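Colleague: pasting the structure only:
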C-alpha cells in the first residue's frame, strides 16, 4: 500500500469521514472483482460489495495495520459472498472477519465511537424510505429481503432496489459530511431503549393512552400485526386487549435515526394459553416531526401451530 493510502487509513481512524470515503472509493474496483470471481455477474455480486462497504464503515477502527487495508477489504468481500452462498443453500453463515481486538485504550474507544457516528450521520442523510430499509437490514433482526418487504409492505424487488440505492449513497454522504459535527449515536439509541422500556412499563400500569397522547401524533396511521389499519384508538385498544389477555411484551433492542425507529420486543403468552401470540413483534415507527406519525407492527416469525391472536401484535 502506498504512503497516501496509509495516510487515508490513519485519517479515517482518526475521524476524517472524507478519508474513509476516499479509501473505499479507491478499493471499490478490487472489491467488486473479488465478488464477481465468487458470485459471477449479477445483482448478488453488487449486493455483496455494498454489504462489505457497510461492514468496513462500522469496523474501520478495528483495523490494526493500516498497510493491510486492501487485503482486509477483500477478505470482508469474500466473506460477504460466502454468506450469500451459504444462505442460498440454507446453511448458517459465519461471522465477518475481524482482526483480533487490541487493548481497550482510550484512543481505540474514541476511534470506534467516531466511526459509529459517521455511519449514523450518513444514514440520517438518506431519504426516509431508504433509511427505513437500512435500519431493518443492518441494525435489527429483520434482515431478509422477504421480511423487510413484509414489514414495510413493499415488493421484494423494491426492497432490493432501495437497499442498493442506500448503500451507494452512504459513501457519497460520508464525503459530504467531513467537517460536520456528529450526534452521539450510542446515546441516541440508549435513549430510545429507555423510552421503549418506559412505554411498556406505563402500559402495564394502565397509562399507555397517556404516553401515546404525549409522544404520538393524534393523526397516527397504524397497521396492526394482522394487517388491520387505524389510528390512536386502535393502538390503545390493542395494547389494552393484549394486557387483559395476559400477554406481555419484553423489550429486546432499539435502533433509531432522525425520523425512523425500530423497537424489537419479545412477546410472552399467558401460561394458560402458551400459543396465544407469536414469539416476537417489531414496532416500526416513523416520526418526521418528532412525534410518531406512523406505526407498523410486524411479526418476524410466526411459528407453525401459532396464531396471530394478539390484538396489538
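Modeller: Looks like it arrived, so ask away. These numbers come from a predicted model, not from an experiment.

Colleague: from here on, contacts and neighbour counts on C-alpha atoms
Modeller: OK.

Colleague: against residue 105, how distant is residue 225?
Modeller: Per CA to CA, to the nearest Å, residue 225 is found 45 Å from residue 105.

Colleague: pick out whichever of the two has more residues nearby.
Modeller: Each of residue 225 and residue 105 has its neighbours counted (other CA atoms under 10 Å); residue 225 has more, 22 against 9.

Colleague: can I take it that residue 126 is in a helix?
Modeller: No: assignment of residue 126 by DSSP: H, G, I helix; E, B strand; the rest coil gives coil, placing it outside any helix.

Colleague: so how many other residues sit close to it?
Modeller: 18.

Colleague: okay, now the one to match up with it:
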C-alpha cells in the first residue's frame, strides 16, 4: 500500500509552533537556514571564524526574540536582517568601535501573560543549554546574555580577568551554546531547572530576611569561613569576615541591598541588585551591584562583587 508523501512544515508554521513554546520546531527552523545564513555571512565578512560567530549570534538572538516576530511568514527576512546587523557588529569590532546590541522588533511593553509564558518556555530551553557549558564559559554567557552589565569592560571587572579573556570565552561560549541548543531541541533537564528555581527562591528569601528581619548571621552562614571575595582588579581577600564587614558597614549607614534579578545555572548564581540609600545620605553606595557566587556542596566558596554606576535593567525579564 502506498504512503502519502510527508509534507514538511513551512517556515511560518515552525515559527508559530516555536512561539507557542515548541523549542524543537525552533531548532528545526534554525538548522534549516544555517547554510544560507553562513553563506550570507561569508559574503560580508570573508572566510574565517567571524562568519561563523555572526551565525551563532543570529541563532542566540533568534532564540531569545522569536516570540517578538509579528509576521511569522517574514521569518527568513528577519533572520537575514539579524545576521546583517551581527555582521556589521563584527566589522565594527575590527575597527575597534564601541558595540551596542541591536535586536529588531523589540518586545511589546504590553505583552500579555500568555506571551510571557510562551517566551518563558524558550528561555528554559536556553538555560538548559547554558547549564551544560564549562563554568568559565557559563558565567560569561550568563552575564553577557541575561544580565544588566554586559559590556566587555564590565564583564572583565566582574570576573577579574582581562578583556581579551572575556572575548575569547564569549566566542567559545557562543559556538558551544548554538550547537548544544540545536542538539537538545525540546529536551529540557527538569531536575536542573528545579535546582535553578530553588537557588533563585533561596537568595530572594535570604536578602528579604537580612533586610526586613536583620538575620545577619543566617545570611553569612551560607558563605564559607574561608570565602574568597573578589572586588574588581584588587587582590582577592580570604575570609567570611570581609563580607561581614561590608554588611555591617552598610547596615550601620542605613543602606539596604535589594535583589532585582537572580540567575542560576549549575553551581553559579548571578545576583543583580540595587542599593537603597538613606535619604540623608543618598550617595553612600552606588546605584547597582552584581554578585557572582560559586557554590560547592551548598556553600558559597567564591564571591565576585562589582559595583555599578547604574541599577540593573529588567526590560527582558
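Modeller: Okay, I see it. All values reported here derive from a predicted model rather than from experimental measurement.

Colleague: look through structure 1 and tell me its longest helix.
Modeller: Criterion DSSP state H: the longest helix present in structure 1 is helix 17-39.

Colleague: how much does it stray from structure 2?
Modeller: Its aligned residues in structure 2 lie a mean 3.7 Å from helix 17-39 of structure 1 after superposition (mean CA distance after the TM-score superposition for structure 1).

Colleague: contacts for stretch 114-132 of structure 1, please.
Modeller: Here stretch 114-132 of structure 1 makes contact (CA atoms under 8 Å, 6 or more residues apart in numbering) with 13, 15, 17, 57-61, 134, 162-163, 165-166, 169-171, 173-174, 177, 182-185, 257-260.

Colleague: of these, select the buried ones using a PyMOL command.
Modeller: Listed next is the PyMOL selection for buried residues among the contacts of stretch 114-132 of structure 1, using 16 or more other CA atoms under 10 Å:
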select buried, resi 13+15+17+57+58+59+60+61+134+162+163+166+169+170+171+173+174+177+182+185+257+258+259+260
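
Colleague: mind checking which of the contacts of stretch 114-132 of structure 1 are in helices?
Modeller: 13, 17, 57-59, 134, 162-163, 165-166, 169-171, 173-174, 185.

Colleague: where does the residue mapped onto residue 104 of structure 2 from structure 1 land in three-state SS?
Modeller: Structural alignment (TM-score structural alignment) places residue 104 of structure 2 against residue 96 in structure 1. Classification of residue 96 of structure 1 using three-state DSSP returns coil.

Colleague: residues contacting the spatially most central residue of structure 1?
Modeller: Relative to the mean C-alpha position of structure 1, the nearest C-alpha, by CA atoms, centre = their mean, is the one of residue 139, at 2.3 Å. Residues in contact with residue 139 of structure 1, defined by CA under 8 Å, 6+ apart, are residue 255.

Colleague: trace it over to structure 2, please.
Modeller: Aligned partner of residue 139 of structure 1 by TM-score structural alignment: residue 146.

Colleague: how much space between that match and residue 31 of structure 2?
Modeller: Here residue 146 of structure 2 is placed at a distance of 24 Å from residue 31 of structure 2 (CA to CA).

Colleague: residue 150 of structure 2 now?
Modeller: Between residue 150 of structure 2 and residue 31 of structure 2 the distance is 27 Å, computed by CA to CA.

Colleague: what of residue 205 of structure 2?
Modeller: For residue 205 of structure 2, the distance to residue 31 of structure 2 (CA to CA) stands at 41 Å.

Colleague: got it, and residue 228 of structure 2?
Modeller: 43 Å.

Colleague: which one's more surrounded, these two?
Modeller: Each of residue 228 of structure 2 and residue 31 has its neighbours counted (other CA under 10 Å); residue 228 has more, 20 against 13.

Colleague: wait, that one touches residue 239, no?
Modeller: Yes: with contacts counted by CA atoms under 8 Å, residue 228 of structure 2 reaches residue 239, the gap being 6.5 Å.

Colleague: what's the counterpart of residue 120 of structure 1 in structure 2?
Modeller: Under the alignment (TM-score structural alignment), residue 120 of structure 1 maps onto residue 127 of structure 2.

Colleague: and the gap between that match and residue 184 of structure 2?
Modeller: For residue 127 of structure 2, the distance to residue 184 of structure 2 equals 11 Å [CA to CA].

Colleague: likewise for residue 245 of structure 2?
Modeller: 45 Å.

Colleague: the longest helix of structure 1: how far from the chain's middle?
Modeller: In terms of CA atoms, centre = their mean, to the nearest Å, the centre of helix 17-39 of structure 1 is found 22 Å from the chain centre.

Colleague: now do it: everything it contacts.
Modeller: Residues outside helix 17-39 of structure 1 that contact it (CA under 8 Å, 6+ apart): 5, 8-9, 11-12, 45-46, 48-49, 53, 57, 70, 73-74, 77-78, 81, 118, 171-172, 174-178.

Colleague: what of stretch 278-286 of structure 1?
Modeller: Residues from elsewhere that reach stretch 278-286 of structure 1 (CA under 8 Å, 6+ apart): 151, 259-268, 292-303, 306-308, 313.
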